[in-house]
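**Q** could you look at this predicted model? Sequence included:
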Amino acid sequence: MAMLTKRVSVRCARSLVYTHTEVMPDWVKTFTKLEYLHVEGTFGSSLSVLPNDMFDDMSALTFMHLGVHPGMQQLPSFAGLTSLKSLNLAVFPSLVALPSVDTLHSLERFVIAGLPLLDSMPDLTAIRNLKWFAVVDRGTWCCNGFYKPCNLSHSMCQVHQIWGTPAATCLDPNRSEKVPTAGTLELIAKFPFSVCAGEALVPGILEGPPTPETMAQCNGTLYRQCEVSGYPEAMCYSARLMGVACDPNPFPIEMRRRQIAKGVGDLCDPTAEAWLGCK
């Protein structure tokens, strides 16, 4: 079990990406001058719990990304994060609720991705300066009647094809809890194209950790064409800073085609990328 040690210096930024950190010690809360925090786990090694008071004195923190922590069921209080401007929460298939965001007055960017058990949202009234709000890959609150009529036929309320999360049920229309405030509804309405607008992820869209087999086809070469059984095409790609591996996700493939067509991004290699339109 990997654990952050006190040999780590207290800097203004801390990034722990694929470090197999599974335990965050209690003394992490002494990082009171921390401004940037990025902790990215893997599907085989990740955090399952954070100290309850971890953020109580982190008023300097402005950016936080927590991603791929499948076993975590609860997050610490956000009350101390009074300067936070960007909050990204990704791939928490066991998380059942978000903490209060009443003190996140400075928040400008809020991304929730892959939190399939969320059946409601906390009161969002205090977040007045939000410039970008995105919710992707199922929170059942998108379709269970929390803020609009219940629609259990929507993919975000059905059995999740990746996480295996069971189908949702409609919230009681006469409930006294899990009722959105006017401020919450107003904020959600400002982002109709990025909040609950898409479908739940399906296999082939979310990249898992590379394997020796998927990496062998690429041999470190980005954008090379490769093969994954059951998919029409696949490309060697480094998803989320992972190793270059054969990936059938159609979105990076389309992105690279558009980059080549418009002459932007990395210079293309006519040998490896002719199939994408490179000449």
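**A** Perfect, I can see it now.
**Q** can we go C-alpha only for contacts and neighbour counts from here?
**A** Fine.
**Q** wait, a strand at residue 111?
**A** Yes - Residue 111 sits within a strand when classified using DSSP: H, G, I helix; E, B strand; the rest coil.
**Q** from what I can see it touches residue 89, true?
**A** Yes - Residue 111 is within contact range of residue 89, at 6.2 Å (criterion: C-alpha atoms under 8 Å).
**Q** what is the burial count for residue 122?
**A** By other C-alpha atoms under 10 Å, the residues close to residue 122 number 16.
**Q** next: the one 3 residues further on.
**A** With neighbours defined by other C-alpha under 10 Å, the count for residue 125 comes to 17.
**Q** which SSE is immediately downstream of the host helix or strand of residue 38?
**A** In the assignment (DSSP states H and E), residue 38 maps to strand 36-40. Per DSSP H and E, strand 36-40 leads on to strand 63-67 as the next helix or strand towards the C-terminus.
**Q** what helices or strands is that following strand leaning on?
**A** strand 36-40, strand 86-90 (3 or more C-alpha pairs under 8 Å, 6 or more residues apart in numbering; DSSP states H and E).
**Q** in addition, the following structure is provided for comparison:
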Amino acid sequence: MESLQVIQDLAPLKHLLGFVIFSICPACCNGFLGACDTSDWFCTGNPELGTSASSCLGTDAPRPTAESQAVFQQFAVSMCIRTGFDIARVVDLLSKPQIDVCGGVPFRRCEHPPNSGAFGICMNNRLQVLTCVVNDDYVRLRQVEIERKLGPACDAVKEAWLGCSS
């Protein structure tokens, strides 16, 4: 959404059920949806992702109508959602070493890069191939699933490191 500098008037949308702006979007930084802050990490661009830094809108640029502002306020929690991928210095979701270390075993403890001391969990991230994801939030998510007996049944051998027992 790098080219989304402004958002069209939302007044005609009378029965809007949801509104989401996910990831890097200039409208979140350039003053259209709030104060212009191009120093925020979310607005500085990411060459690895091909996004450029945001700049503030000019004084003659369109501004949201009162109706649009009401919609933005209503859906504020789902607007300008920041993700870890937005600040990633290297996006390498499907590297062969990340896949191979899992050996096809879901929820296995994995280390990537090898011998780095960075441990993660083997999982299907966003419906992709089983890969080593080094993210403590995903490890904790699986631990909570095990504690609450949610999701796939745990394997007491392969998931002992996550707190699974027989």
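**A** Thanks, I have it. Everything numeric here is computed off the predicted structure, so don't read it as measured data.
**Q** right, and residue 143 of the first structure touches residue 169 too?
**A** No - using C-alpha under 8 Å, residue 143 of the first structure makes no contact with residue 169, being 9.3 Å away.
**Q** quickly list what's touching both of the two.
**A** Both residue 143 of the first structure and residue 169 are in contact with 152, 157, where contact means C-alpha atoms under 8 Å, 6 or more residues apart in numbering.
**Q** settle it for me: which of those two has more neighbours?
**A** Higher neighbour count among residue 143 of the first structure and residue 169: residue 143, with 26 against 16, using other C-alpha under 10 Å.
**Q** which residue lines up with the more buried one in the second structure?
**A** The alignment partner of residue 143 of the first structure in the second structure, by TM-score structural alignment, is residue 29.
**Q** need the helices and strands packed on strand 63-67 of the first structure in a markdown table with mean neighbour count and distance to residue 150 of the first structure, can you?
**A** Output for those, formatted as a markdown table (neighbours: other C-alpha atoms under 10 Å; distance: least, C-alpha to C-alpha, whole Å):
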| stretch | mean neighbour count | distance to residue 150 of the first structure |
| --- | --- | --- |
| strand 36-40 | 19 | 33 |
| strand 86-90 | 19 | 24 |
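**Q** redo those as TSV? Include distance to residue 160 of the first structure.
**A** Below are these laid out as TSV (distance: least, C-alpha to C-alpha, whole Å):
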stretch	distance to residue 160 of the first structure
strand 36-40	22
strand 86-90	16
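**Q** quick one: which of these is nearest residue 252 of the first structure?
**A** strand 86-90 (18.3 Å; C-alpha to C-alpha).
**Q** residues in the second structure aligned with the closest one?
**A** By TM-score structural alignment, strand 86-90 of the first structure lines up with nothing in the second structure.
**Q** got it, and stretch 116-125 of the first structure?
**A** Under TM-score structural alignment, the match for stretch 116-125 of the first structure is residues 2-11.
**Q** got the end-to-end distance for the matching stretch?
**A** End-to-end distance for stretch 2-11 of the second structure: 24 Å, by C-alpha to C-alpha, to the nearest Å.
**Q** my read: residue 155 of the second structure touches residue 163, true?
**A** No - taking contacts as C-alpha under 8 Å, residue 155 of the second structure lies outside contact range of residue 163: 10.1 Å.
**Q** the two - which one has more neighbours?
**A** residue 155 (16 against 13).
**Q** alignment lookup: the more buried one to the first structure.
**A** Looks like residue 155 of the second structure aligns to residue 269 there (TM-score structural alignment).
**Q** how close does its match sit to residue 181 of the first structure?
**A** 53 Å.
**Q** what's the answer for residue 277 of the first structure, then?
**A** 50 Å.
**Q** same deal with residue 175 of the first structure?
**A** 13 Å.
**Q** which of the two has more neighbours?
**A** residue 181 (14 against 8).
**Q** which residue packs closest to the residue mapped onto the more buried one from the second structure, ignoring adjacent ones?
**A** Matched to the second structure by TM-score structural alignment, residue 181 of the first structure sits across from residue 65. Excluding its sequence neighbours, the residue lying closest to residue 65 of the second structure (C-alpha to C-alpha, 6 or more residues apart in numbering) is residue 9, at 6.5 Å.
**Q** list the contacts for that neighbour?
**A** Contacts of residue 9 of the second structure (C-alpha under 8 Å, 6+ apart): 64, 65, 67, 68.
**Q** how about residue 38 of the second structure?
**A** 29, 30, 44, 53, 54, 55, 56.
**Q** and with 7 Å instead?
**A** Residue 38 of the second structure sits next to 29, 30, 44, 54, 55 when contact means C-alpha atoms under 7 Å, 6 or more residues apart in numbering.
**Q** now the two most distant members of those residues.
**A** So, those by C-alpha to C-alpha: farthest apart are 30 and 44, at 11.0 Å.
**Q** so what's in contact with those two at the same time?
**A** 38, 54.
**Q** comparing the two, which residue is more hemmed in?
**A** Neighbours of residue 30 of the second structure and residue 44, each counted by other C-alpha under 10 Å, are more numerous for residue 30; the result is 22 against 19.
**Q** for that one, which non-adjacent residue is spatially closest?
**A** In space, residue 30 of the second structure is closest to residue 56, 4.2 Å off (C-alpha to C-alpha, 6+ apart).
**Q** mind listing what the residue mapped onto the one you found from the first structure touches?
**A** Residue correspondence to the first structure (TM-score structural alignment): residue 56 of the second structure is matched to residue 170. For residue 170 of the first structure, the contacting residues are 144, 145, 150, by C-alpha under 7 Å, 6+ apart.
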